[in-house]
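Q: fold the following and give me the result.
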Amino acid sequence: MLADVRACGWHVVMVPEDAEGPALAYTVGLTQTFRHPELILFGLPLPTMQAILNLAAALIREGQRFPAGTHSKQLLEQTEVRFEQVNARHHDEFLGMARRSTGKVPFAALQIIWPNRAGQFPGPGLPVSVTRQPLLQ
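A: From the prediction side, this is the model:
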């Protein structure tokens, strides 16, 4: 992981689905390398999430920024995603390697949230199970 961060600026950690929740993937190194919040994504196939996070990190390396509360059509074909701030209370549970890599230094993270096939983002009135994304705001 640290070798990847030194070599290209980030690493993608992938966690398979289990009895406790959907698959997830997140970055390590964006904070240290590019002064950008780490990114986390849930509920898609692991190779898809890895590709999305690598694309986002490459765009960040080129100067793109993804502020909380914004949308982007750059990461999924023909689909808009939303970026939301991750509450720090979730860092240990979902972003453990990112937490370890920064030591005691606080860091920010953004959740990339994708819509279901009907174009609905998870939230009030739409069960998390529809999109397999716990919301970490």
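Q: all contacts plus neighbour counts: C-alpha atoms, from now on.
A: OK.
Q: after the longest helix that the chain contains, next one along is what?
A: In the chain, with assignment by DSSP state H, the single longest helix is helix 46-61. Counting by DSSP states H and E, the next helix or strand C-terminal to helix 46-61 is strand 71-76.
Q: show me what counts as buried in that next one.
A: Buried residues in strand 71-76, counted by 16 or more other C-alpha atoms under 10 Å: 71, 75.
Q: which strands and helices sit next to whichever strand or helix holds residue 130?
A: Secondary structure from DSSP H and E places residue 130 in helix 128-131. With contacts defined as 3 or more C-alpha pairs under 8 Å, 6 or more residues apart in numbering; DSSP states H and E, helix 128-131 has no helix or strand neighbours.
Q: now the second one, please; I'll put the structures next to each other:
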Amino acid sequence: MATPEEHAAHNAEAEQRILSDVKEHGFHVALFNGDGYSPSFAYTIGLYKTYGYPELICFGFGLDLLHSVLWEGKRLLDKQPKPDLGVGYPDFLQDFDMRFVIVDPTRYQDYFGYAAWFYDSWDFPALQTV
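A: Model prediction:
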């Protein structure tokens, strides 16, 4: 188990990377490995601040695919900033079809910790890619 000092150093490093990526790319993709109980997942940080888009979250793939899904989600939002939540997007990424689902803000605390740090608030929109 990490010591409080190790945990603080990890957070400081992660926060610096988030700020750097948002400055350079407009957003950051936070990636989290599954732990045998919870699946791997990833979410964006900065889409709302930089572009006015909802943050995106995705679950259950390998980290490389999660990263690609969120980048493609951002590209889709570039073309359609207000996606139609009632339709899917065929061939979203190679042979994957995808749709967006609104994330219930009561669930943000379970997954969006670094986004809340970035915004200094839980007040940002989020969509899950499924």
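Q: now what about the TM-score between them?
A: Here the TM-score for the pair of chains, by TM-score structural alignment, normalised by the length of structure 2, is 0.78; 112 aligned residues with a C-alpha RMSD of 1.6 Å.
Q: what stretch of structure 2 does the helix holding residue 130 of structure 1 fall on?
A: Alignment note (TM-score structural alignment): helix 128-131 of structure 1 is unmatched in structure 2.
Q: and what of stretch 76-95 of structure 1?
A: Using TM-score structural alignment, stretch 76-95 of structure 1 lines up with residues 93-112 of structure 2.
Q: what lies in contact with the matching stretch?
A: 43, 69, 72, 83-85, 87-92, 122, 125-130 (C-alpha atoms under 8 Å, 6 or more residues apart in numbering).
Q: quote the end-to-end distance of that stretch.
A: Stretch 93-112 of structure 2 has an end-to-end distance of 24 Å (C-alpha to C-alpha, to the nearest Å).
Q: now do the buried residues in it.
A: Buried, per 16+ other C-alpha under 10 Å, within stretch 93-112 of structure 2: 98, 99, 100, 101, 103, 108, 112.
Q: assumed residue 27 of structure 1 was part of a strand.
A: Yes: with DSSP: H, G, I helix; E, B strand; the rest coil as the criterion, residue 27 of structure 1 is part of a strand.
Q: save the buried residues of stretch 93-112 of structure 2 as CSV, and put in distance to residue 25 of structure 2 and secondary structure too.
A: Shown next, in CSV, are those (distance: C-alpha to C-alpha, whole Å; DSSP: H, G, I helix; E, B strand; the rest coil):
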residue, distance to residue 25 of structure 2, secondary structure
98, 23, strand
99, 24, coil
100, 22, strand
101, 24, strand
103, 24, coil
108, 23, helix
112, 19, coil
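Q: list the buried ones in the helix holding residue 130 of structure 1?
A: Here helix 128-131 of structure 1 shows residue 131 as buried, counting by 16+ other C-alpha under 10 Å.
Q: show me what contacts the equivalent of residue 16 of structure 1 over in structure 2?
A: In structure 2, the residue matched to residue 16 of structure 1 (TM-score structural alignment) is residue 33. Residues near residue 33 of structure 2 by C-alpha under 8 Å, 6+ apart: 39, 40, 41, 63.
Q: which residue packs closest to the last one, ignoring adjacent ones?
A: In other words, residue 63 of structure 2. Distance criterion C-alpha to C-alpha, 6 or more residues apart in numbering; nearest residue to residue 63 of structure 2, sequence neighbours excluded, is residue 31 at 6.4 Å.
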